[in-house]
Structure formats: C-alpha cells, structure tokens
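Participant: Everything below, folded, please.
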Amino acid sequence: MNKVLVLGAGQLARMMKLAGAPLNLDIKAFDVRTNKVVHPIANEYTFGDLASGIAQADVITAEFEHVKHDVLAQCEASGKLLPSSQAIKIGGDRRLEKALLESCQVANAKHRVVDTYSDFSNAVSDLELPIIFKSALEGYDGKGQWRLKDMSQAEAIWADMEAFVKGANTSVPQGIIAEQMVPFDREVSIVGARNKNGEIAVYPITENHHTNGVLSVSLALPVAEKLQQQAFEVFSKITNKLDYVGVLAIEFFQLGDTLLVNEIAPRVHNSGHWTQQGTDTCQFENHLRAICNMPLGNTELIRPTAMINILGEDNVPEDVLAISGVAIHWYNKGKRVGRKMGHINVCANSEQQLADKLTKLASILDPKAFEDLQQFADMLQSRVNQ
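Facilitator: The predicted structure is shown next:
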C-alpha cells in the first residue's frame, strides 16, 4: 500500500482521499493551520507532526500552491515531493510564473513587474488601458486585484497597492504584476497529468464562467481538435520544462483560434471537478496515479458535463437529486459567504439534454445563491439551438 501525504487539508485533499481508496492508497493530509497530520475527511483524527508525516509517507504532494517555503524545503529534502517545490512555488508566485511562460515561449498577456512607483509609471505608459494589476502572491478568486480603466484612478490604485504590499505577511516579499487586459471571447482551461516517465494525458478543454471573480460554472463539451491540440502543446512545453509529475491546470484566454495563458495551477483544479462524472478517470485519481508511478487513466470525455460551484450555501433542495445525471459533492465546511462549500456535477447524453437539465436545475436552486446559473443555462440553450 502506497502512503501519500498531501500538503493542505481542504476539499482537494478530501477528494484525493476518496479517489485513492479504490487504488488501495493510504492518504493523509498535513493541516498547515494546526501543523498536524490529519485524516483528509475527518480532520479531528490526527497522526503527529510534519516530520513524522514525511517519515511515514512514500510520496508527498500538495493541494494548494501557497505552501510555506520552509515546509516545501523540508519535504523536498526527503526526496518524496511531487511535483517539485520549484513547480509549486511557480504556481504561487506570478513573477516566477511569467518567467516560466516566457522561457517556454508560450503566448500570454503583455505584462510588467511592478516593484516601485517608477515601475508602476512605466507599466502604465507601456501597456494600454485597461490594465489589471495582480498581487504576485496569494491572489485568487478575484482577491488582490486592481483594474485601471481611466488615468484618473492611477494614483489611488498605486496608493492602495503600495499599502497592500507593505502590509503583506508573506514568506517572501510581495509584489505586483501589471497585465494588459485581454478582450477575450471566453475563458477556458485544460487539466492534464504527467507521470515520471514523461507520459502525458490531458482532459478536454473546459469552458469556465465566473461570478464576482469566482468560478461558478465549468462546461465540458466536445471541442475543436485544433484548439485542443494547441492547449496540449502548451501543456507539454510547460510540464516538460519543469519535469513535472502530477496533475497541472492551465487557464487560458481564448481569442478566436488563439489561446493565451492566464495562469497555471500545479495541482488538481476547480475547473476539473467535472471529471468525477464526465470521464473514466477523474483528475484526483490521475494525480495519484502519476505521483505513485502508476499508468495514467483514460481522460476522454464520455458525456457532456457541467460543474456548478456551491458558494456560501450549506444545503440545496433535495429536488436537485431527482434530476438524472446529477451528483452533489459536499466539502464538510462551515458556512461562510462566498466560500466554496461543494459542487454539483450534471451529466447528459447530448448538449441539448445538458442545456435542458441546467435550465431545470436553475429553476430549483435559489437564484440569489446561484445568481448567474439561469443566464448560463439560457446561453447554452441559445448556442445549442443556433
């Protein structure tokens, strides 16, 4: 039995635990808040500290990229950490991420690194409005971001960013990346796995929709081969450059037939949750297969599937379960506004049937809690009927 230690004890570690049980994997999680090794589903059961967790594990991985560098160093020294600490750090620092994309000659948004007011002024001069400024560290789900749409906002935005950087409590110095905002057609992502032998298996491109900066719906449908191949080539360049082992997600902006990388995540990813019901082998199982040196599983789309995030709600009407092809995944979290509490996967035999099921789902769920779902269902209905 392979023993796996996951850095982080949130919902992704929980879903790895569930996916690993049929493979006879013993999976525990290191809770970075308590510095204890815990059961990924029942966190009240503890198994010692990080040192004992490392000693007992055959392989160590991470469910999030903002792991303290001293923890990564301790795990890397064991020779058991996959993917590498450098890959995890790159996912958590936009400065390193941009440098990686440039070294791989991968298309991404025009950008500048901002450390000083002079850098800020140069970025504003070099890039066209609108410009988005993103914190280099710990910015996610719309947090740590500023949008400059008019020069009258510039000084106020700089003052706010400067205070943000000075007040940062991060293990390495905080910083800012300025990016040219891209007039994209849609946001998409690709999730894939690479094992120790360099074998790669990627899932179909997923279309992503956000509400208030947070992913709300991911849609997996058959995609154009040319676009899928383009995403595969980017995935291959990045993972081969890093000698990456495990699952990695890449978020793109799509402009016509061109994909620009937005960001990468060196872990299983929210936009890949649909794989639990839409593929033979979900992203969580394939991550475990990759790091445990097992053959990678099939990643083909077996039926049109959508994933809907449950944000800030700890229950949904039971009528949801009366819709065929619906599966609910709860994370066992305390209720908090905007918090990712779970997700709903909806599967169908055709795009039309999926659109119909999403329309039905939107009629059952609270429109305030799922404010854009009806609009998304209407959009998909319109697209299918064109």
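Participant: rest of the way, CA atoms for contacts and neighbours
Facilitator: Fine.
Participant: for Ala201, what are its contacts?
Facilitator: Neighbouring residues of Ala201 by Cα atoms under 8 Å, 6 or more residues apart in numbering: 192-194, 296-299.
Participant: Please generate a structure for the following sequence too, so the two can be compared:
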Amino acid sequence: MKKVLVLGAGQLARMMELAGTPLNLDVKAFDVRSLKVVQPISPEHIYGDLAQGITNAEVITAEFEHVAHDTLAECEQSNKLFPSSNAIKIGGDRRLEKALLESCNVANAKHFFIQTKEDFAAALASLTLPVIFKSALEGYDGKGQWRLKSVEDADSIWQDMESFLKSSTTSVKQGIVAEQMINFDREVSLIGVRSRNGDVAAYPLTENHHTQGVLSVSVAVKVDEVLQKQAAQVFKAISDELNYVGVLAIEFFQVGNQLLVNEIAPRVHNSGHWTQQGADTCQFENHLRAICDLPLGSTALVRPTAMVNIIGEDTVSDEVLSIPSVTIHWYNKDKRAGRKMGHINVSGENELVLAQRLSALSKLLSQSAFPDLNDFSTSYLNKHS
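Facilitator: Prediction:
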C-alpha cells in the first residue's frame, strides 16, 4: 500500500482519499490550520505533525496552491513532492502565473503589475476601460478583485487597493495585477493530467457558469474538436515547461474561435468534479495515478454531465435523488454563508436528457440558495429541445 500525503485537508483531499482507496493507496492530509496530519474523511484521527507525515509518506501532493512556502520547501527537500513547489507557487501568485504564460507564448489578457500609485496610473494609461484588478496572492472565488468601468471611480478604487496592500499579512509581498477585461463568449476550463514520464491526457473542455464570482455550474459535453485541440496544446506547453506531474486545470475565456488563458490551478479543480460520474476515470484518481507513477486512466467522456455546486447549504430535498443519474457529494463541513458545502452531479444519455434532468433538479432546489440555476436550466433546455 503506497502512502500519499496531501497538503491541505479540505474536500479535495477528501475526494482523493475516496478515489485512492480502490487503488490500495493510503491517503492522509496535512491540515494547515491545526498543523497535524489527519485522515481526510475522518479528521478526528491524527497521525503526527508535518515532519512525521513527510517521513511516513512515499508521495506528497497539494490540494490548494496557497501553501506556506516553508512547508513547500520542507516537502521539496524530501524529493517526494508532485507537482513541484515551483508549480504550486506559480498557481498561487498571479505575477508568476502571467510570467509563465508569456514564457510559453500562450494567449492571455493584456496585463500590468501594480505595487504603487505610479504603477496604477501607468496601468490605466496602458489599458483601456473596463479593467479588472486582482490580488496577486490569495485571490479566489471572486475575492480580492476590483472592477473599474469609469475613470471617475479610479481614485476610490486605488484607495481601496492601497489599503488592501498595506494591510496584507502574506509572507510574500502582496501585489495587484491589472487586466484588460475581455468581452468573452463563454468561460471554459480544461482539466488535464501529466504523468512522471511526460504522458498527457485531457478531459473534454467544460463550460463554466458563475454566480457572484463563484462557480455554480459546470457542463461537460462533446465539444468542438478545434477548440479541444487548441486547449490541449496550451496544456502541453504549460505542463511541459513546468515538468508538471498530476492534474492541472486551465481556465479560459473563449472569444470566437480563440481561447485566452484566464488562470491556472496546479491541482484537482472544482470544474472537474463532473468527472466522478461523467468520465471513464475521474480527475482525483488520475491525479493519484500520475503522482504515484501508475498508468494514466482514460479521460473519455462517458455521458454528458453537469456539476452543480451546493453553496452555503447543508441540506437539499431528498426528492433530488429521485431524478435518474443524480449523485450528491457532501463535504462534511459546518454550514457557513458562501461556503462550498458539496456538489451535485447530473448525467444524461444525451444533452436533451441532461437538460431535462437539470430542469427537474432546479425545481427541487431552493431558489434563494441556487439563484441562477432555474434560469440556466431553462435556457439549456430550450437550446436542446
């Protein structure tokens, strides 16, 4: 039984343990809050501290990119960490991420780095409104972002950002990345996986929808082969440059027939949860296969599938389970507004059946808890009826 240590003890580590058990993998997690090694599914079971976890593990990985750099350094020294600490750091710092995209000659939004008011003025001179500003560190799910649509609001936004920079407690110096806002057709993501020997495989492009900056629905269906090939080429360029091992997610803006990289995530990803019911091998199993030097599993789409995030709710109607091919995945978290508490996967033999089941699901869920799902499912059903 190979022993795996995951840095972070949230839902992604939990789902890695669930996927690893049939592979005879022993998955533990380092809880960055308690600084203890725990069982992801049963965190009340404790197995020592980080040093003990590193000693006991044969392979180390991460479920999120904002891991303390001293923790990454300690893990890197063991020669057991996959992907590398460099790849994880790049995923956690938008400045490093943009530099990587430029080095790989990958299309992305025009951008400008900001540390001072002079930088802010230079960014406004270089870019055209509207502009989105994102924190270089610790920004996710719409947090740490500002949108400037009118020059009259520039002073107030700068004051807010300046206060944010001054109050930052990050170990690495915080900064802001200004980006040209893209008038895109839709947001899509590619979940890909790369093995230790450089083999790569990619899941179908997934269409993503957000509610107040947080992913609410991801839909995976058969996609345009030209776009799929373009996304796969970007994945290979980035993963080869990083000598990456494991699952890597790339979020894109689609503008016509061109894909622009929005951001990357060096880990299993929320927009890939549909793979648990919709793909031949789920992203969690493929990540473990890659880091444990096992052959990669097929990433083929088995059936059209959608993932619906459960945010801020710890219950849904039992009637949800009466809909065919619906599976609920709870994360065993304490209820909190805005918190990802679980997700629901919905599948169908074809897109029409998937649309019908999404529509049925939307009618059984709270409109206040899932505010955009009814409109999305209605539009999706009309499109395929």
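Participant: coming back round to it: would you format the contacts of Ala201 of the first structure as a markdown table with secondary structure included?
Facilitator: Shown next, in a markdown table, are the contacts of Ala201 of the first structure (DSSP: H, G, I helix; E, B strand; the rest coil):
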| residue | secondary structure |
| --- | --- |
| Gly192 | strand |
| Ala193 | strand |
| Arg194 | strand |
| Leu296 | coil |
| Gly297 | coil |
| Asn298 | coil |
| Thr299 | coil |
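Participant: Out of the residues you listed, who's the most crowded?
Facilitator: With neighbours taken as other Cα atoms under 10 Å, the top of the contacts of Ala201 of the first structure is Ala193, carrying 32 neighbours.
Participant: Nearest residue to that one in space, please, no chain neighbours.
Facilitator: Val247 (4.2 Å; Cα to Cα, 6 or more residues apart in numbering).
Participant: After superposing, tell me the mean distance of the strand or helix carrying that neighbour to the second structure.
Facilitator: Element membership of Val247 of the first structure, judged by DSSP states H and E, is strand 246-255. If you overlay the two and look at strand 246-255 of the first structure, the average distance to its match in the second structure is 0.2 Å (mean Cα distance after the TM-score superposition for the first structure).
Participant: Asp49 of the first structure: what's its closest spatial neighbour, skipping adjacent residues?
Facilitator: Asp49 of the first structure sits nearest to Lys36 (Cα to Cα, 6+ apart), 4.7 Å away.
Participant: for Ala231 of the first structure, same thing?
Facilitator: Nearest residue to Ala231 of the first structure, sequence neighbours excluded (Cα to Cα, 6+ apart): Ile190, at 6.8 Å.
Participant: Can you tell me the element the one you found falls in?
Facilitator: Using DSSP H and E, Ile190 of the first structure sits in strand 186-194.
Participant: Show me how far that strand is from its chain's centre.
Facilitator: Offset of strand 186-194 of the first structure from its chain centre (Cα atoms, centre = their mean, to the nearest Å): 9 Å.
Participant: Superposed on the second structure, what's the mean shift for the helix or strand just after that strand?
Facilitator: Once the chain leaves strand 186-194 of the first structure, the next helix or strand it forms, by DSSP H and E, is strand 200-202. Aligned to the second structure and superposed, strand 200-202 of the first structure gives a mean residue distance of 0.5 Å (mean Cα distance after the TM-score superposition for the first structure).
Participant: what packs against the helix or strand following strand 200-202 of the first structure?
Facilitator: Downstream of strand 200-202 of the first structure, the first helix or strand assigned by DSSP H and E is strand 206-211. Counting contacts by 3 or more Cα pairs under 8 Å, 6 or more residues apart in numbering; DSSP states H and E, strand 206-211 of the first structure packs against strand 186-194, strand 214-220.
Participant: Turn those into CSV, including distance to Gly79 of the first structure.
Facilitator: Below are these laid out as CSV (distance: least, Cα to Cα, whole Å):
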stretch, distance to Gly79 of the first structure
strand 186-194, 18
strand 214-220, 35
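Participant: among the ones you listed, which is the most enclosed?
Facilitator: A comparison of these by mean neighbour count, using mean count of other Cα atoms under 10 Å, puts strand 186-194 on top with a mean of 25.
Participant: compared with the second structure, how much does that strand deviate?
Facilitator: Here the mean offset of strand 186-194 of the first structure against the second structure after fitting is 0.3 Å, by mean Cα distance after the TM-score superposition for the first structure.
Participant: Am I right that Ser271 of the first structure is in a helix?
Facilitator: Yes. The assignment for Ser271 of the first structure is a helix, going by three-state DSSP.
Participant: aligned partner of it in the second structure?
Facilitator: The alignment partner of Ser271 of the first structure in the second structure, by TM-score structural alignment, is Ser271.
Participant: what sits against its match?
Facilitator: Going by Cα under 8 Å, 6+ apart, Ser271 of the second structure touches 189, 191, 206, 208, 215, 218, 307.
Participant: Give me the spatial nearest neighbour of the residue nearest the centre of the second structure, chain neighbours excluded.
Facilitator: The second structure has His269 as the residue nearest its centroid, 3.4 Å off, counting by Cα atoms, centre = their mean. Counting by Cα to Cα, 6+ apart, Ala249 is the residue found nearest to His269 of the second structure once chain neighbours are left out, at 6.3 Å.
Participant: Check whether the one you found really touches Ala202, as I assumed.
Facilitator: No. In terms of Cα atoms under 8 Å, Ala249 of the second structure does not count as a neighbour of Ala202; the distance is 9.8 Å.
Participant: which neighbours do these two share?
Facilitator: Shared contacts of Ala249 of the second structure and Ala202, defined by Cα under 8 Å, 6+ apart, are found at 190-192.
Participant: could you redo these as CSV and give each row distance to Ser135 of the second structure?
Facilitator: Formatted as CSV, these follow (distance: Cα to Cα, whole Å):
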residue, distance to Ser135 of the second structure
Leu190, 23
Ile191, 24
Gly192, 26
